[in-house]
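Q: Mind looking at a prediction? Sequence and model below.
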Amino acid sequence: MTGREASGTEPVWVGVDLGTQSVRALAVTASGDVAGAGSRRLTGRRDGPRHEQDPEQWWDAVAAACREALRGVPAGAVQAVAVDGTSGTILLTDRDGRPLTPALMYDDTRAASYVDRINEAGGAVWRRLGYQRMQPAWALPKLLWLLAEGVPGGLPAGARLAHQADFVNRRLTGHPVAADLSNALKTGADLLAEAWPRDVLDALGVPAGLLPPLERSGTPLGTVCAAAADATGLPAGTPVVAGATDGCAAQLGTGRLTNGSWNSVLGTTLVLKGVTDDLVHDPFGVVYSHRAPDGRWLPGGASSTGAGALARDFAGRDLADLDRRAAAREPAAALAYPLVSEGERFPFLAPGARGFRLGGTGDEADDYAAVLQGVAFVERLCFDHLDLLGAPTGGDLTLTGGAARSAYWCRLRADVLGRPILLPRQAEPALGAAVLAASPGRDVAEVAARMVAVRTVVDPRPDRAGRFDDAYLRLVGELERRGWLPAETAAHARARTPR
């Protein structure tokens, strides 16, 4: 028991989520009650394949969100803080932690021309780690671009790479910090050795002193310094704990960390992440695995389908009304593959993939129903692909993200998947970061189970069993016919569909 816990004040742990559009801070008790919350908007710059943000804006937003979350929380209650960030977002800093470059965001693909060279140099490592090859938006290609073009005149002495969470953690502690293994995966960290693959990085020309040390998520990195305390309202001396990517934090925030448990985050796009005892190897290169704080694995992938298709195609419409009307169209007359942007990443890799809608009646409700069902079909195909790889998929399945607010869409997804789904009471990456803040010296699965409560369980409706199978297999066939979906995944999806 810490001194603060012994004082009689109910302890809280602070989780900070650095998202794309905002920073979110939560002060959470051991039982998962939210004692305070705060948020601040973020802005960025997009230009074709480029997507940048100003790292100083992150710090200003973190400071304001933390002050808001801690309003009314006694200073003696705060036990620790942890920060999660978007996966693959990096920048270069000077020896004092000041930005030398803008932040290149998680989906910035300007460095695509470096990928072949990286995969040639590090292919053996990437194959051993199960994901086979790096992708254009990953951090290591962006690092090579920054080294070549990001700092005119070359790097000053003491320059350092920083992931998004590293940048904020340095401001919190006032000194250089280690990077967590979760954020370091896309920068090339060898998660089996828990070290940088120095021979690969030497071959690529990455200076040895540029990279931070590595620690697992949940490892203490230092304490909040006086300057950060003044800015954020976090008491000076508060432990700062290594966080994770936002996807891994979202998994922790579901409270389900047993082998075979999965979380499906449906927001603008669809992201699946699960928990496995063993590393998952994907010869198709679409599933990659993070290292969990307890040494197990968090495999997953991100699709380019998602609710962003609704925001694009049904802007300004009453979605609750469309939900009600879509319920009468099961299955829809139209068949949709609702990509939010060009190219697919999971459950297959197809940079040339394009969304489509086939058939239909021209009725708005039917077109809307086809989008909801199409996303659910892709979600089902993700699980079929994971099963093909031998990944355990039979544990609890939680649904999170903005789309989980639609009771109808959740019920539809349970029907299409043919399995119960759990909806947590409070599930978001900031809660997962708070779980990490509370985890040093404790079993992270037990901490998560106490902090996260289930709001409701949605069972598949017996009268919907098999209703969507024909439409699902039709989509599988279309994706295979267009040359995007590998024949092995398509065949496995058919074999798993009762006929």
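A: Looks like it arrived, so ask away.
Q: CA atoms for contacts and neighbours, from now on please.
A: Will do.
Q: mind listing the helices in the stretch 201-350 of the chain by residue range?
A: Using DSSP state H, counting those that start in this stretch, the helices of the stretch 201-350 of the chain run over 226-232, 246-252, 308-313, 319-326.
Q: how about the strands of the stretch 51-200 of the chain, start to end?
A: 78-85, 90-93, 103-104, 160-163, 179-180 (DSSP state E, counting those that start in this stretch).
Q: Including mean neighbour count, could these go into JSON lines?
A: JSON lines is the format used below for the strands of the stretch 51-200 of the chain (neighbours: other CA atoms under 10 Å):
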{"stretch": "strand 78-85", "mean neighbour count": "30"}
{"stretch": "strand 90-93", "mean neighbour count": "26"}
{"stretch": "strand 103-104", "mean neighbour count": "24"}
{"stretch": "strand 160-163", "mean neighbour count": "26"}
{"stretch": "strand 179-180", "mean neighbour count": "28"}
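Q: if we can go back for a sec, would you mind saying which of the helices of the stretch 201-350 of the chain lies nearest residue 21?
A: Residue 21 lies closest, by CA to CA, to one member of those: helix 246-252, at 12.8 Å.
Q: right, so the helices of the stretch 201-350 of the chain: which one is the most enclosed?
A: Using mean count of other CA atoms under 10 Å, the stretch among the helices of the stretch 201-350 of the chain with the largest mean neighbour count is helix 246-252, at a mean of 29.
Q: Need the helices of the stretch 201-350 of the chain in TSV (columns: distance to residue 266).
A: Below are the helices of the stretch 201-350 of the chain laid out as TSV (distance: least, CA to CA, whole Å):
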stretch	distance to residue 266
helix 226-232	31
helix 246-252	11
helix 308-313	9
helix 319-326	16
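Q: looking at those helices, which is closest to residue 208?
A: helix 246-252 (27.1 Å).
Q: Pull the residues that contact the closest one.
A: 17-19, 84-87, 182, 243, 257, 262-263, 265, 271, 273-274, 290, 298, 427-433, 435, 448 (CA atoms under 8 Å, 6 or more residues apart in numbering).
Q: could you flag which of these are buried?
A: With neighbours counted by 16 or more other CA atoms under 10 Å, those contain buried members at 17-19, 84-87, 182, 243, 257, 262-263, 265, 271, 273-274, 290, 298, 427-433, 435, 448.
Q: Which stretch among the strands of the stretch 51-200 of the chain approaches residue 121 most closely?
A: Residue 121 sits nearest to strand 160-163 of all the strands of the stretch 51-200 of the chain, at 20.1 Å, using CA to CA.
Q: Next up, a structure to set beside the first:
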Amino acid sequence: MRAYFIGIDIGTQGARTVLVDQRGALIASASRSFVLDERAREEQSPTIWWNAGVELLDEVLNSLPADFDKSAIRAVSVTSTSGTVIPLDQNNQPLHNAIMYSDGRSAEQGKRIQKIALRHVKDGYTGFNASSGISKMLWFMERYPDKRNRIALWIHASDYMVGKLSGVYKTTDYTNALKSGYDVANLKWPAYIIDELGLKKEWLQAVVPSGTVVGRLQEDLATRWGLKEIEVVVGMTDGCASQVASGAVKPGDWNTTIGTTLVIKGVTRNQVIDPLGRLYSHRHPEGYWMPGGASNTGADWITVDFSSDILQWNQAAEKLIPTGKIAWPLLQDGERYPLSAPHARAIVPEQASKAELYAANLEGVACIERLAYEIIEELSGEKVAAVYTAGGGSNSDVWLKIRASMLNVPIYKCKAASGALGAAIMAASNTYYQSVIEAAPQMTTMEKEVYPDDRLVVRYEDQYQQFKQKLKVLNYL
């Protein structure tokens, strides 16, 4: 018998809701853009999110055929931005607008917190900055001291939606809690948060594995939508939800999303400790680790210089690879991952036609991706078994061929890797399936499988080593 699951994604500029079955087949979906003011990058009213969420659920659930079995809808979960926090009063009402992850006003607090954390945390996350939830909590306490005594609880963006659905606000998950200072290695709130930052213990949520059922849909909402009091599953950050939706959920699996930037996330058995701070690790629901990092290198150069006829450029590149040319299409100055080089600049090969430059740039991004995975393997002592890919950059067949051969691992292109689908998979992970490792392969679909081309593998090994040598000569690596 079919079972169904709801996933809700609350983004910065809008929201999306999906209803899928236990195989991940899309039954219905709806999306909304928020009506926001000029301060939306700093603060947003959570009421906007909830109103949009209700409208979307109205649209999705009321559009179902009359003979649709709503009693088979099992669970709902939510994904939203990492680092966005909200102070609640004793009645679970926001004391203030949500302070957004993109709000830079807490930069000074982030620096202070990082110094304190480095004294107390040996092998854990200490990369606190203006985008961290804990930095925003301290900023709020210092900016609005008159509201301090009215704070009853600090929550995250997805927690607010979970709370409105279930009435349970006190619980969050590993991924949301990380940037609020939770120690995901020892599974506790560290003492320095209370002793040195001045937060109160009762303000901090209980933290559980992602995918944990925390409550049931409130009766009035169940009645509104003609549902049972279905299970409500704790939320998850958007980056981790997208990783889940890509299918990269078991040790050795990795996800590369190439959009404006290149984002890499994966699963390891052991925690990855990066002394240079390029990588940080979320905690996997099954106790593994989910390290990841984001590069400034991506596909933005295509939009700027090659968007006029992308099919033409891809066809030309197919005939030109391997180019043997060293290129790095870095549009902005500086790189953060896989190498920390604020002085880095683009590498442009000499005497290259525009078609050759396009093909060489595809190879250059693949070199950066390989370097990222090489560093991951060195730090973790584990092998990359497969790469699942998403983002606009995964739509080029020739680029997939280049990347699979440069990495020398199979690449699986996901049919859909949205945050909303990731939330739906998490909703199913412990209500229908036994784990997210069981749920994800059943609920994701691979649109394409690309394997290394033996001829290219040999040639790209030499080209990659030349690329690394060039970075060393330039003092980037």
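A: Thanks, I have it. These figures come from a predicted structure and were not determined experimentally.
Q: Give me the TM-score for this pair.
A: Once superposed, the chains reach a TM-score of 0.88 (TM-score structural alignment, normalised by the length of structure 2), with 471 aligned residues with a CA RMSD of 3.0 Å.
Q: thinking again about what came up before, right, and the helices of the stretch 201-350 of structure 1 - which one's nearest residue 302 of structure 1?
A: helix 246-252 (9.5 Å).
Q: residue range for that closest one in structure 2?
A: Counting by TM-score structural alignment, helix 246-252 of structure 1 falls onto residues 238-244 of structure 2.
Q: Give me the mean distance between the matching stretch and structure 1.
A: With mean CA distance after the TM-score superposition for structure 1, stretch 238-244 of structure 2 departs from structure 1 by a mean of 2.0 Å once superposed.
Q: show me what contacts the residue mapped onto residue 273 of structure 1 from structure 2?
A: Taking TM-score structural alignment, residue 273 of structure 1 has residue 265 as its aligned residue in structure 2. The neighbours of residue 265 of structure 2, taking CA under 8 Å, 6+ apart as the test, are 243, 254, 255, 256, 290, 291, 292, 293.
Q: And for residue 164 of structure 1?
A: Neighbouring residues of residue 164 of structure 1 by CA under 8 Å, 6+ apart: 18, 55, 85, 86, 89, 90, 91, 103.
Q: The fifth one: how many residues sit nearby?
A: Other residues within reach of residue 89 of structure 1 by the criterion other CA atoms under 10 Å amount to 27.
Q: now the alignment partner in structure 2 of it: how far from residue 266 of structure 2?
A: Aligned against structure 2 by TM-score structural alignment, residue 89 of structure 1 finds its counterpart in residue 84. Between residue 84 of structure 2 and residue 266 of structure 2 the computed distance is 23 Å (CA to CA, to the nearest Å).
Q: again with residue 306 of structure 2
A: Residue 306 of structure 2 is 30 Å from residue 266 of structure 2, by CA to CA.
Q: swap in residue 253 of structure 2?
A: Taking CA to CA, one finds residue 253 of structure 2 at 6 Å from residue 266 of structure 2.
Q: what's the answer for residue 255 of structure 2, then?
A: Distance from residue 255 of structure 2 to residue 266 of structure 2, by CA to CA: 6 Å.
Q: Verify the contact between residue 456 of structure 1 and residue 424 for me.
A: Yes. With contact defined as CA atoms under 8 Å, residue 456 of structure 1 reaches residue 424; the gap is 7.0 Å.
Q: Between those two, which has more neighbouring residues?
A: residue 424 (21 against 11).
Q: Please pull up the equivalent of the more buried one in structure 2.
A: Under the alignment (TM-score structural alignment), residue 424 of structure 1 maps onto residue 414.
Q: Helix, strand, or coil at the aligned partner of residue 383 of structure 1 in structure 2?
A: Taking TM-score structural alignment as the criterion, the aligned counterpart of residue 383 of structure 1 in structure 2 is residue 373. Following DSSP: H, G, I helix; E, B strand; the rest coil, residue 373 of structure 2 is assigned to helix.
Q: Apart from its neighbours in sequence, what residue is nearest residue 373 of structure 2?
A: Leaving aside its sequence neighbours, residue 373 of structure 2 sits nearest to residue 384 (CA to CA, 6 or more residues apart in numbering; 7.2 Å).
Q: do the same with residue 29 of structure 2
A: Residue 29 of structure 2 sits nearest to residue 18 (CA to CA, 6+ apart), 4.3 Å away.
Q: so where does the counterpart of that neighbour in structure 1 fall, helix or strand?
A: Under the alignment defined by TM-score structural alignment, residue 18 of structure 2 is paired with residue 26 of structure 1. According to DSSP states H and E, residue 26 of structure 1 maps onto strand 22-29.
Q: Check residue 413 of structure 1 too.
A: Per DSSP H and E: helix 407-417 holds residue 413 of structure 1.
Q: For that helix, name the packing helices and strands.
A: Packing partners of helix 407-417 of structure 1 (3 or more CA pairs under 8 Å, 6 or more residues apart in numbering; DSSP states H and E): helix 319-326, helix 364-388, strand 454-458.
Q: Mean deviation, the shortest one versus structure 2?
A: If you overlay the two and look at strand 454-458 of structure 1, the average distance to its match in structure 2 is 2.0 Å (mean CA distance after the TM-score superposition for structure 1).
Q: if I look at the equivalent of residue 110 of structure 2 over in structure 1, how far off is residue 260 of structure 1?
A: Residue 110 of structure 2 maps onto residue 115 in structure 1, with residues paired by TM-score structural alignment. Separation of residue 115 of structure 1 from residue 260 of structure 1 (CA to CA): 32 Å.
Q: just residue 234 of structure 1 next, same as before
A: With CA to CA as the criterion, residue 234 of structure 1 and residue 260 of structure 1 are 37 Å apart.
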